[in-house]
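S.K.: what follows is a predicted structure for the sequence shown.
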Amino acid sequence: MSDDTWVGIGRTPANPRQIRMKVLWIGVWLVFMSAPVADLAGGGHTSWATALGSLGLAGFVGAYLLLVFRHTSRSPDPGQARWAIALLAVFAVVLSLTLGLPWLVLFVYVSVCAGAALPLRAACRLIPAVTALMAGLGLAIGGEGAGDLIPGLLLPALLGGFAMTGVRQLVRTTVELREARATVAQLAANEERLRLARDLHDLLGHSLSLITLKSELAGRMLPGHPEEAALQVADIERVSRQALVDVRDAVTGYRRLTLPGELAGARTALAAAGITARVPAGPPEGAAGPEGLSAAREEALAWGLREAVTNVVRHSGADGCTVTLAPRQTLAGRVLELTVADDGRGTAAVAPGNGLTGLRERLAAVDGTLTVHPGASGRGFRLTLGVPLDLAPSGGTDPGSS
């Protein structure tokens, strides 16, 4: 089903198609209205009673859909909700007393509305009260079939109402979590902007102040001491070039991929695609820093993880994906291995595409390796990347840092 048709839990419908889908999902429970509809269609009432009953049923259904549609994901004004539920209860009482036992099913919908729109404590009091009212009216109306009909409606009224309280809590918790996630993302973006502003201030503040001072000094020296002014201009050029190098280094640091960041991104991307993700929180202890993984090797693994997860999301059709990250001792030394395994569509032959070819070249530049083969169970693929963990001895050249 396309994204423009499906509306997620707690989301407001964004287009007419999503509105129709939500109405259909809520309206499917109107199947229990078959008893009143059959009673009207059976011809057991006068034409006036049938017409008024049809109008009453249409008004009841409209009020029910409006109340559940609008207030499951957001809390209405308690007073308005109580008045709306009281109106539905009046409809149910009047229609049941005038048209007979089949109309007692309306009380089930009153109970569901109480669970959907009222606070939990009020709903827990009102749902049993509505159920008791339904049973009392049924006994008062009596008639053939009352002994079988009333017990059959008691359980749906109670369970339907209390189940709706759980659904409402789930929907509203989902809405709150989504809002909290958006707030956290906004705060993180603001913090990153502040950090970038601080770093640029620290990098450029001194350099620009020095350039300004030397420019003023060169301007004063220029008429009488051109040689000294030329020295100041040379210093200005040197300071400005160094400032440019510092800014480039800072920007490169911001753009560099890191394993913790890509692991978090992989977890989010897999969950968004509906794939069960088993992803570690971060690199194992001792696999980072000057005694473990160089920046270039970490970046190569991060690129590999991104490429692998992208392939799983786009092409695999997998239900689950497992990412492991662990050091391993080999004959050539210690390596850090990253494995991405999925249970999607797998074939015996694995044809490398442009992404895997580029990734293999990126890993080769830091003495890393890449292997791709079908999953052990015959489903999916397993991609394994490895990079050396131990850096070159002091004074040597690290092939991953060139």
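M.R.: All right, it came through fine.

S.K.: when you work out contacts or count neighbours from here on, use the C-alpha atoms and nothing else.
M.R.: Noted.

S.K.: quick one, what contacts residue 309?
M.R.: 266, 269-270, 340 (CA atoms under 8 Å, 6 or more residues apart in numbering).

S.K.: moving C-terminal of the helix or strand containing it, what's the next helix or strand?
M.R.: Using DSSP states H and E, residue 309 falls within helix 295-311. Downstream of helix 295-311, the first helix or strand assigned by DSSP H and E is strand 320-330.

S.K.: what about versus this one:
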Amino acid sequence: MSSNPEEARDGRLVRIGWPPRTRREVLIKTLWIVVWLVFLGSPVGDLVSGGHSTGGAVAGWLGLSVFVAVYLVLVFRQMGRRSYTLRTVGVLVGTLAVLAVVLCLAFGKEWLGLFVYVSVACGAALPLRLAYRTIPLTAVAMLLVGLRAGEQDALDLVLLVVLIGFAMTGVGQLVRTTIELRQARATVAQLAANEERLRLARDLHDLLGHSLSLITLKSELAGRMLPGHPDKAAQQIADIEQVSRQALVDVREAVTGYRRARLADELAGTRVALTAANVTADLPVDPDFTGLPEESESALAWALREAVTNVVRHSGARRCRVELLHRQTLDGPVLELSVEDDGQGGSGKGPGNGLTGLTERLEKAGGTLEAGPLKRGFRLVARVPAGPRPDIGSGA
């Protein structure tokens, strides 16, 4: 059993557009496909009834087995993905169509249900342009074969074949769109990481390039002056020390900026985390952070991260609502963050280490924290100054 609740929860979900990861997912996807085999009831009943000779029954079972095997391989491997080339898919779909026609003409109208599978295969495995053509052709072929086999209600089955075929084109398109969205999300994440690395490289070059060049130049001057002008060499060494200290300060400030939590980034990460945990996210659109002090923004970002982490890992919630509100108080303007979910609520054993540390972080920034269970769910409210702290203002 997974020790990570988030992983365990994700493991219970069958992901659309992903290949099966476990035996359970293989079983679920197989059952989803096999349930359509209900239309094989009539052909199987016809073979079991004993109305055919031994040779005919053997031929019927063999043809039906080949038909089902081709159908399962085609739909299981091709729907939403492109495991086979278009030529291979065409051959497999053609094989299904030929088998359906031959078996229906050879054994009678009870085998007309095979055309449903031909229509499903066309909708699931063929490109949309071809599917829109082959599905009606499949219905026409079934109608002609049905009339030839003596089925007076063959016309009624045409609508069923057409509807199921076009429904499968929608399912296949949904799966393909899901795969494309997942790939696009991975591409965006990779591009963002590359852009961040480039920004880091540019910042380091801007911060250290001039300082290191100056240190190198002054070191060379000090080396040349040292034998005959030790006083001037000492001055160069003092300048080197000053430049080095300033470079160290610049690097520390840059690193602090990189490490500082940003509220906009946390909101974007919140949407991704909640979506991945199958929690419906209700987040603010285009929030206004104008004039928000860095200390307040960082504290509020940590509060959002802690709250969302608790929602994803412990609450079992289905919906999470995040609000950012500007309020005017006697102590000045404040920005209020509210995170509310419909999960199981708190444990009732007092605040955990995460909330305790978060309270201390907010108090350091001049803010407050309120957290507690609701009738259904849990709510966390964090408030931070939205303007300059009154106790930090310049003296008269």
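M.R.: Happy to help now that I have it. The model shown is predicted, which means the values in this text are computed figures rather than measured ones.

S.K.: hang on, the earlier thing: buried stuff in the helix holding residue 309 of the first structure?
M.R.: Within helix 295-311 of the first structure, the residues scored as buried using 16 or more other CA atoms under 10 Å are 295-306, 308-309.

S.K.: next: stretch 105-121 of the second structure.
M.R.: Neighbour counts over stretch 105-121 of the second structure (16+ other CA under 10 Å) mark 105, 107-121 as buried.

S.K.: could you dump the buried residues of helix 295-311 of the first structure to TSV with distance to residue 378 of the first structure?
M.R.: Listed next are the buried residues of helix 295-311 of the first structure as TSV, based on distance: CA to CA, whole Å:
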residue	distance to residue 378 of the first structure
295	36
296	34
297	31
298	31
299	31
300	28
301	26
302	27
303	26
304	23
305	22
306	24
308	18
309	19
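
S.K.: ok, those vs residue 165 of the first structure, which is closest?
M.R.: Nearest to residue 165 of the first structure among those: residue 309, at 37.9 Å, using CA to CA.

S.K.: in terms of helices and strands, where is the alignment partner in the first structure of residue 46 of the second structure?
M.R.: Alignment note (TM-score structural alignment): residue 46 of the second structure maps to residue 39 of the first structure. Here residue 39 of the first structure sits within helix 34-41, counting by DSSP H and E.

S.K.: average offset of that helix relative to the second structure?
M.R.: Compared with the second structure after fitting, helix 34-41 of the first structure has a mean deviation of 1.5 Å; criterion: mean CA distance after the TM-score superposition for the first structure.

S.K.: and the longest helix for the first structure?
M.R.: When the first structure is parsed with DSSP state H, its longest helix is helix 146-221.

S.K.: distance of the closest residue in space to residue 375 of the first structure that isn't next to it in sequence from residue 373 of the first structure?
M.R.: What sits nearest to residue 375 of the first structure in space, not counting adjacent residues and going by CA to CA, 6 or more residues apart in numbering, is residue 381, at 4.6 Å. Shown here: residue 381 of the first structure relative to residue 373 of the first structure, a distance of 6 Å by CA to CA, to the nearest Å.

S.K.: tell me which of these two has more neighbours.
M.R.: Higher neighbour count among residue 381 of the first structure and residue 373: residue 381, with 27 against 16, using other CA atoms under 10 Å.
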